[in-house]
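Engineer: I need the structure of the sequence given here:
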Amino acid sequence: MTNQDIICKVQDFFDAPDLTIDSAKLLSSNSTNSAVAIRMINAYKRFSLSQTIENKIEFECSLRNYLLFLKTDIKIKGYELSLPNRFGLMVHHSKGSIYANYDLPQYVNDFFVRTVFDSQPVQITTDENEIKDVNPYIYNLTNKKFRKFKSIEQQLAVMGSLRVPAGYTAMVAMSTGGGKSLITQTVSYQYDESLTVIIVPTISLMLDQHRNASKIINPKNDKEIMYYHSGCNVDNLVSAIEKRCVRMLFVSPEALIKNPRIQNSIFKANSGGYLKNLVIDEAHIIIEWGASFRVDFQCLDSFRRILAKDNPSLRTYLLSATFSKKTVDNLKMFYSDDDRWIEIRLDALRKEPRFDIIKCNSYTEKHNRIKELVCKLPRPMIIYVNSPDDADTLRSELAESGFNNTRVFTGRTGSADRERIINEWVNDKFDLMIATCAFGVGVDKKDVRTVIHSYVPSGPDQYYQECGRGGRDGLPCLGVMLYTDDDIKAAMSMTQKVLTVEKLSGRWFSMLNSRKANIQLDSILIDTSVKPNYNDSDKFYVDVNNADITWNVYVILLLRRAGLIQIIDVKYDKDRYFFNIELVDKRIRYDTPQTIDMFSKVREDESKSIYSDINELASKLRRIGKSCWSSMFNDIYLLTDEYCAGCNNHNNLHADKRKSFPLKKPVFFPELSPSEKLCDIMNGTKEMLIICEKNPYEITNKLFSSGADIIVVPDETEYASELLNIETIIPAQFCMGYREFFELSRMNSHYYLSGTIVFCIGDDEDLAGKVLNITSGKEYNRVYVVNSDFYVPRRNKHISELVNGACKYDYIIKKELT
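Structural biologist: Prediction:
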């Protein structure tokens, strides 16, 4: 549906308003501007049914967004604008219509706001010739809906994931919106009669991924792709797993840790070899202990370790858009076994945000500006605040200004309310969310246009992740921060939230020496409900139901991060966690001066880490406008290229001018073994020349069907499309262009360039010389397909003289492969 179609349908509605009509059906389109129009019509219907000042304000705010996004005006019979109008709405008297001015305050970047309202997709330049077709496995799995990869980035991520050997963990970094879900879908169907468990952080993301997978794969029945969260029928799920009907199961970490029936059914599937893959989406929050303190998410490594002990061939995938060095180090420590670890790093900064950092002189000025920006900036909008009390205060202030259709999402928000609020948010029941850091990763509403920070977060990583709630549909968004000097001081005080050595020691030895602890020869079972051996009351730094249990869990996870203990297993019973741990350093078993010194070092390291993160952000705020705001993201996400769509330092795009290859780090191992069938026709050598005087497609198809791992083709050709319909399906095979091959060769990325590689050279003498020079002495098997035994000038020989192996015509190869 075009913008003009939307405008016509909306005007038709206002010419003859029907308050019973379903606006979603009226504007049946998934476009961003359709959603804008739907929210506006729904606001008008609420105002028509109850003409309160609050409903009028909500409608006029939605109307402003509609008129500026759609670049139009509108006639509404009998409607009188509120005066003075806070939303820049004006009456065009000669036309009798309402239009909107931007009417922005001077402290806001006018250019950025107009850019967001213009809704032009972020331009990502890609050479279409470099993007190759998917392989026959993906083509058929997706019911021929996916013919080409979205990008080389997606190809490397998906094909790299399919190449992961049994028993390995792969950490895959791939940008938001790059097509990461195809990884999960393809590895889930790579093996017959197999189960993949996909752990996702929120219900909304779970439902979204389930819906997308079902739509793309079109499963044979409703048991093939399933999900579970509290409220679902656990009997149906357990039965489907027992019957081996499930291929993909989307589940929350809490369900795995806290629901014994689901946990036991997964254990049973694992011991029977049915479970093949464990996928953890948004894996970076495993390490982000300070955000919403997702204990179950952080304890997944022990759950995985139990699975891997019983099923050593289990593959694990850790997926996210970006990983900081600290996150990588911790994930590798928790999830790698005997160096069976692969990093597929396609890290890239988000292209959508425009950053506008606004310093305020006082708390009052800041809040007055927030109330003004709520009227003027594009919606949907998230306002992040520092604490639940701050959220309640801001909600009350906005209500006094007439904004009643808001929601608050904090650490105090109960599970049932969280689910309801997220559903209402995703389904456009409201468009202004007030939240703490508890509302974040995995809440996948794609069309958020503005993210406002009314406080200074705990570091660039938290700030970047929260700004990342915006622009997930690939359209520009705003990242606005309003702060005072007091906000910086409040952020710096976070270092004081780390437990003192005395309290750290007190809680640890209280749990360890409690009568509730069960000490065995090689493990200790700890009950986290134990009270500490001191009288002070420790309030946790985010709102929780039981501060003692939460602090005790914090202590265990802190000592785990420090490498002093290992978590063997976690159980949840009667509202508390039971940790079965192993002491990696036996010295912490006893309360000695040496142990206190160790705890002092742990606390010091933790404080330094927190201080370093906060100081990075605080120092940037002190230099605002003097340097690019986004440069601090390159400092924490070390493999990303420079990219900033706009900030206080510059309005226009600043990006690395070099054309960077998506793979940021070489993947050296493990390497694939070549196909035995192809090894046989190569007579025990690593090279073979095939002369094909006619159409090369037939022999290429034959080699692909016989187990060739990679086909390398000229970038401008359509060779890959000829391979889509072959009958023999090998999931990890793929086709790449020569530019991609040369880059991977330059990086010595043996993980991708292994097995048997077929080079389609044709009669290109220069290409032949370059390929032979690069492939000489490599470990992978090489098959060169040429049109004739031509002369290679740069080597002063015919190509047959340069290939150290058999030279055969294509008709001979066809017979040998039959």
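
Engineer: for the rest of this, base every contact and every neighbour count on C-alpha atoms.
Structural biologist: Will do.

Engineer: please work out how many residues are found near the spatially closest residue to Ser175 that is not a sequence neighbour.
Structural biologist: Of all residues not flanking Ser175 in the chain, Ala321 sits nearest, at 4.5 Å (Cα to Cα, 6 or more residues apart in numbering). Ala321 has 23 neighbours, counted by other Cα atoms under 10 Å.

Engineer: likewise for Ser415?
Structural biologist: A count of nearby residues for Ser415, using other Cα under 10 Å, gives 10.

Engineer: same thing with Ser493?
Structural biologist: As a burial measure, Ser493 scores 13 neighbours (other Cα under 10 Å).

Engineer: element containing Leu394?
Structural biologist: helix 388-400 (DSSP states H and E).

Engineer: quick one: list the elements packing against that helix.
Structural biologist: strand 407-409, strand 432-435 (3 or more Cα pairs under 8 Å, 6 or more residues apart in numbering; DSSP states H and E).

Engineer: need those strands in TSV with distance to Met159, can you?
Structural biologist: Formatted as TSV, the helices and strands packed on helix 388-400 follow (distance: least, Cα to Cα, whole Å):
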stretch	distance to Met159
strand 407-409	38
strand 432-435	38
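
Engineer: would you mark the buried spots in the helix ranked longest in the chain?
Structural biologist: Assignment by DSSP state H gives helix 593-622 as the longest helix of the chain. Neighbour counts using 16 or more other Cα atoms under 10 Å place 595-596, 598-600, 602-604, 606-607, 610-618, 620-621 of helix 593-622 among the buried residues.

Engineer: let's see this one next, to set against the first:
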Amino acid sequence: MNLEIQLEKYFAYTSFRPGQKEIITSLLEGNHTIAMLPTGTGKSLCYQLPGYLLEGQVIIISPLLSLMQDQVEQLMMNGEKRVIAFNSFLTADEKNHALLQLHHYKFIFLSPEMLRSKSVIDGLKKLHISLFVIDEAHCISQWGYDFRPEYLKLGESRDKLGKPLTLALTATATKEVKNELIASLHLDHWNEFIYSVDRPNISLVVETVESYQEKSERIVELVKRLEGPGIIYFSSKKLTEWMSAYLREHGMTRVMAYHGGMEQENRVLIQQQFLHGQLDLICATSAFGMGINKEDIRFVIHFHMPLQLESYLQEIGRAGRDGKKSVAILLYSPGDEQLPYQIAEAELPSEVQVNAVYQYLEMNHHMTTNLASFEIDIRRISGLTETQWRIIRDYLVDQKELLLKVQFQKLTLFINERLQVKKRKISEMHLWICSQIQQCRRKKILKYFDEDMTIEVENCCDQCGIDLTVFDLKISKHQVANSSYNWKQQLANILLVSERSDEK
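Structural biologist: Below you'll find the model as predicted:
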């Protein structure tokens, strides 16, 4: 089979990006496949094209509702109607109807939580599943930076579905993450395609500023100076909105905030405006970017320090997908590392919260058989967020055969281990930012992922020496901006020239 012909037939592309053809060939030959491709190198094509070439349905497990919706919309824009996102956006009636119609769909996107529903599993068992895809597969590993408890069940779900041909996709995974991923999915044989995390066309810059105010002022300078479009990442929803307003006050009108607390309709609208060039800049939390298929992003700025190198790479990887020169700038103020530690601790249940849940269940022991029914009461008395509750609930369900006291002892140990992993990741990120040794930043990242730097990169990083003027706005853009701004003067000049011509 000539895959290039099939690629052009289904997607109107004439050639594959590095790694795509090898991964697709592996799947078409019937091999379970683990693939690590850098952000922005077209991972979704690795299951979409085989999906068209294999008989049966493709099941895609995706961790984020926004990512799922984006991928569904992209397939629909490509003319594919047999696609559905099976997630919490569907009403009960819509879910029931979709379950009866599953055989009519080619691509079925599922959240990991939805896959744990007996009715969903029973519906999927009736299908001929040609490919079982785990997107963002690093979420499986307890050592992964974006660990999701629900992902740990995917191996069991895969077994229930008859161990279909499986593709695990991720952009960043260390060796320990990859090994746990393989074990969790119950793979007995597989092919691996591990490509470098490096994106040589993205220059890496860390700037140290002394204060919050100085950081805000530097953002204005950079945005006015750098060729866009661009993204600025924050760890605070409130700050995305404040900064977008601050930038508009300083003359940048084509900027909007984006975060997970916004209404879905507003998020979709802002995404579309950015994709179609109606916005030049997005001030966003990490909720923005996954699935955003925009090739010409020229810069990514981090206002806050990321929690780990893996997510930093994911976020800067949204720049330069067209292969052209782009820049990633991280602004650091002394003490910035405190916020990531606070975020890490807030994501996990505290010892006080765990003890509150234990005491509640100890007094109402019969409730442990159906935790979900008492979620509202348990969360109220313990003050758990939705994420914290999911961690406790899923862990207790796994350990339900043990005595309650033993379950909670193991849960406390598990939470402490997770917190230590998160703190280690923050420490590694902080060390990368603040290292006093004049060593290439790119080389340090590659070493973290057990890679060697094999090519010399021009304008590599601030440690190697970098010329930021390379990324400045082009003169022609300034001229366009100035001409549109000074239209009255332009008109006056035209009239003056016309009068002089008439006099002649």
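
Engineer: for the two chains, what TM-score is obtained?
Structural biologist: The TM-score (TM-score structural alignment, normalised by the length of structure 2) is 0.77; 457 aligned residues with a Cα RMSD of 3.9 Å.

Engineer: circling back: what does the helix holding Leu394 of structure 1 contact?
Structural biologist: Helix 388-400 of structure 1 is contacted by residues 371, 385, 404, 406, 408, 410-412, 434-436, 543 when judged by Cα atoms under 8 Å, 6 or more residues apart in numbering.

Engineer: so that helix corresponds to what in structure 2?
Structural biologist: Helix 388-400 of structure 1 corresponds to residues 237-249 of structure 2 when matched by TM-score structural alignment.

Engineer: and stretch 8-19 of structure 1, by the same measure?
Structural biologist: Going by TM-score structural alignment: stretch 8-19 of structure 1 matches no residues.

Engineer: which residue ranges of structure 2 form strands?
Structural biologist: Secondary structure of structure 2 (DSSP state E): strands at 33-36, 57-61, 83-86, 107-110, 129-134, 166-170, 191-194, 202-208, 230-233, 255-258, 281-284, 299-302, 326-332.

Engineer: hmm, who's touching stretch 445-457 of structure 1?
Structural biologist: Residues contacting stretch 445-457 of structure 1 (Cα under 8 Å, 6+ apart): 32, 116, 366, 370, 377-386, 425-426, 463, 466-467, 469-473, 475-483, 487-488, 490-491, 614.

Engineer: tell me who's in contact with Gly177 of structure 1.
Structural biologist: Counted by Cα under 8 Å, 6+ apart, Gly177 of structure 1 has contacts 472-474.

Engineer: buried subset of the residues you listed as a ChimeraX selection?
Structural biologist: Burial among the contacts of Gly177 of structure 1 is assessed by 16+ other Cα under 10 Å; the matching ChimeraX selection reads:
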select :472,473,474
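
Engineer: the contacts of Gly177 of structure 1 into CSV, with extra columns for distance to Val251 of structure 1?
Structural biologist: Output for the contacts of Gly177 of structure 1, formatted as CSV (distance: Cα to Cα, whole Å):
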residue, distance to Val251 of structure 1
Arg472, 23
Asp473, 24
Gly474, 27
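
Engineer: and of the contacts of Gly177 of structure 1, the nearest to Leu558 of structure 1?
Structural biologist: For the contacts of Gly177 of structure 1, the closest approach to Leu558 of structure 1 (Cα to Cα) belongs to Arg472, at 33.0 Å.

Engineer: my read: that closest one touches Ser175, true?
Structural biologist: No. Assessed by Cα atoms under 8 Å, Arg472 of structure 1 is found out of contact with Ser175, at 10.5 Å.

Engineer: anything in contact with each of the two?
Structural biologist: In contact with both Arg472 of structure 1 and Ser175: no residue, using Cα under 8 Å, 6+ apart.

Engineer: give me the distance between the spatially most central residue of structure 2 and Lys43 of structure 2.
Structural biologist: Most central in structure 2 under Cα atoms, centre = their mean is Met290, positioned 4.0 Å from the mean C-alpha point. From Met290 of structure 2 over to Lys43 of structure 2 the distance is 12 Å, taken as Cα to Cα, to the nearest Å.

Engineer: Ile194 of structure 2 -> structure 1?
Structural biologist: Using TM-score structural alignment, Ile194 of structure 2 pairs with Arg345 in structure 1.

Engineer: try Gly162 of structure 2
Structural biologist: Using TM-score structural alignment, Gly162 of structure 2 pairs with Pro312 in structure 1.

Engineer: just give me the neighbour total for its match.
Structural biologist: Neighbours of Pro312 of structure 1 (other Cα under 10 Å): 17.

Engineer: next one: Arg587 of structure 1
Structural biologist: What Arg587 of structure 1 shows, counting by other Cα under 10 Å, is a neighbour count of 13.

Engineer: now do Ala213 of structure 1
Structural biologist: By other Cα under 10 Å, the residues close to Ala213 of structure 1 number 20.

Engineer: was I right about it contacting Ile183?
Structural biologist: No. Using Cα under 8 Å as the test, Ala213 of structure 1 is too far from Ile183 to be in contact (10.9 Å).

Engineer: distance check, Glu345 of structure 2 against Ser286 of structure 2.
Structural biologist: To Ser286 of structure 2, Glu345 of structure 2 is 18 Å away according to Cα to Cα.

Engineer: likewise for Arg17 of structure 2?
Structural biologist: According to Cα to Cα, Arg17 of structure 2 and Ser286 of structure 2 sit 26 Å apart.

Engineer: which one's more surrounded, the two?
Structural biologist: A count of neighbours by other Cα under 10 Å puts Ser286 above the other of Arg17 of structure 2 and Ser286, at 20 against 10.

Engineer: and the more buried one, what does it touch?
Structural biologist: 233-235, 259, 315.

Engineer: ditto for Glu73 of structure 2
Structural biologist: Glu73 of structure 2 neighbours (Cα under 8 Å, 6+ apart): none.

Engineer: now do the same for it: its match in structure 1.
Structural biologist: Correspondence of Glu73 of structure 2 to structure 1, assessed by TM-score structural alignment: Leu207.

Engineer: same question for Val206 of structure 2.
Structural biologist: So Val206 of structure 2 corresponds to Ile357, using TM-score structural alignment.

Engineer: my read: that match touches Leu482, true?
Structural biologist: Yes. In this structure, Ile357 of structure 1 is within contact of Leu482 by Cα under 8 Å, at 6.3 Å.

Engineer: how about the helices in the stretch 601-750 of structure 1?
Structural biologist: 631-636, 676-681, 697-705, 719-722, 738-746 (DSSP state H, counting those that start in this stretch).
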